[in-house]
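Trainee: just the structure for this:
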Amino acid sequence: MFSFNHQDIEVVSKRPVYQGFFKLDEYRFKHRLFAGGWSNEVAREIYQRSDAVAVLPFDVKRNELVLIEQLRIGAIQGHNSPWLLECIAGMIEPGEEALDVCRREAQEEAGLELGRIHKALSYLSSPGGTTERLHIYIAEVDAQNAGGIHGLDDENEDILVHRVSVEQAYGLLEQGKIDNASTVIALQWLALNKGKLIEQWS
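Mentor: From the prediction side, this is the model:
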């Protein structure tokens, strides 16, 4: 299916450019061309990010989802509010397993204990600019007591928990009020696979 693989790119150099909340490296590389031969040397700055998880808690019994609302500075110039409705999410730190991160972040960001966790898919967030791969999970949860404000003070988190029906979430998606990639993709996956998932968990 694919024309080329890792053997068809030559990394000439890689050097650190910036180290802060994100790490930025400059790559200089050449690659094979579809028409034959090799490209000129190309320079690109890439954010080096660990893989991350995004978890959509799903209460099958109540047909409800748990979403969180928090400020995202990258959305400040968007047409909607910079406070976004999102899945629970977090970075996978070295030595951590993805499922452990799902459970830790659910507790930290929403005060939730997760039941069964189903891997939906994974995707590259923005491969032209970052190394991050995001792993999407749907998690079984009892949403009856979900709510309140959560987050870690030492990470300046201020997170409001929402219970919404599946239909409400689909409506917000259709209206463009949920517009961050991980939550859009998780909801679209659920719309396609909800029946199979409920059957699997029955």
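
Trainee: could you use CA atoms for every contact and neighbour count after this?
Mentor: Noted.

Trainee: so which strand or helix has residue 121?
Mentor: strand 117-124 (DSSP states H and E).

Trainee: check the offset of that strand from the chain's centre.
Mentor: The chain centroid and the centroid of strand 117-124 are separated by 9 Å, computed with CA atoms, centre = their mean, to the nearest Å.

Trainee: quick check: buried residues in that strand?
Mentor: 117, 118, 120, 122 (16 or more other CA atoms under 10 Å).

Trainee: this one as well, want them side by side:
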Amino acid sequence: MMGQNVHIRATEILARGKGIAKKVTFDYEAHDGQTVVNTREVYEIDDAVAVIPFDPERGTVLLTRQFRLPAWLSGYRGSLIEACAGKLEGDDPQTRIVHEAEEELGYRLHDLQKAFDLFSSPGNTTETVSCYVALYSPANKVSEGGGLHEEGEHIEVLELPLHAAFNMVETGAIRDAKTVALLQHTQLRFAKSVAAPAFTSGR
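Mentor: Modelled structure (predicted):
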């Protein structure tokens, strides 16, 4: 199996900030038995957690919309629609995402259920995202949300029918990977509560 025999030959620190950017030279045994030598730039950063809250009575989900500089630098000119998410900062995932949901969405979630873990971009970062679904209702609203302005957060809260969110994936209005995966999981988990999404035809 590839990845069982890995040897780190050299590590160079390129930058330190919220994470650490490194240039790593390593070798590993490939599937054909050959030893492969590579150099890669890796960004070591704190793991994260994300959630999509679902209201089974109304068939709606809560999402966020905010400006993301890396997406803008890549040429995308819209704000990104995403699942509520945040860095763990030393907390366990469930504790952190309940806190993040109150800050960003303004709702106190319940019936939190683990969906899956995923690597956000395994070719260049160590980040793992723990993904959850949860339930909410209008009665669970505790604030207007929006995140912490003192931390540079200016987050718009979106409440959408689940089928509408699916169509936004199809049209490219939602293109954040963790959000796409969590929307699919939400549909599968709560299939009896909502009608199947009506995808648009073509683009």
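
Trainee: now which residue in structure 1 aligns to residue 85 of structure 2?
Mentor: The alignment partner of residue 85 of structure 2 in structure 1, by TM-score structural alignment, is residue 89.

Trainee: about what we covered before: compared with structure 2, how much does the strand holding residue 121 of structure 1 deviate?
Mentor: Mean deviation of strand 117-124 of structure 1 relative to structure 2 after superposition (mean CA distance after the TM-score superposition for structure 1): 0.8 Å.

Trainee: residue contacts, the residue lying closest to residue 59 of structure 1 once chain neighbours are set aside?
Mentor: Nearest residue to residue 59 of structure 1, sequence neighbours excluded (CA to CA, 6 or more residues apart in numbering): residue 141, at 5.1 Å. Neighbouring residues of residue 141 of structure 1 by CA atoms under 8 Å, 6 or more residues apart in numbering: 57, 58, 59, 60, 112, 113, 114, 115.

Trainee: how about JSON lines for those residues, with distance to residue 149 of structure 1, neighbour count and secondary structure added?
Mentor: Listed next are those as JSON lines, based on distance: CA to CA, whole Å; neighbours: other CA atoms under 10 Å; DSSP: H, G, I helix; E, B strand; the rest coil:
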{"residue": "57", "distance to residue 149 of structure 1": "17", "neighbour count": "26", "secondary structure": "strand"}
{"residue": "58", "distance to residue 149 of structure 1": "19", "neighbour count": "27", "secondary structure": "strand"}
{"residue": "59", "distance to residue 149 of structure 1": "20", "neighbour count": "20", "secondary structure": "strand"}
{"residue": "60", "distance to residue 149 of structure 1": "23", "neighbour count": "19", "secondary structure": "coil"}
{"residue": "112", "distance to residue 149 of structure 1": "12", "neighbour count": "20", "secondary structure": "coil"}
{"residue": "113", "distance to residue 149 of structure 1": "16", "neighbour count": "16", "secondary structure": "coil"}
{"residue": "114", "distance to residue 149 of structure 1": "18", "neighbour count": "19", "secondary structure": "coil"}
{"residue": "115", "distance to residue 149 of structure 1": "21", "neighbour count": "14", "secondary structure": "coil"}
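
Trainee: tell me which element the spatially most central residue of structure 2 is part of?
Mentor: Geometric centre of structure 2, nearest residue: residue 178, 3.8 Å, by CA atoms, centre = their mean. Per DSSP H and E: residue 178 of structure 2 is located in helix 177-189.

Trainee: perfect, that will be all.
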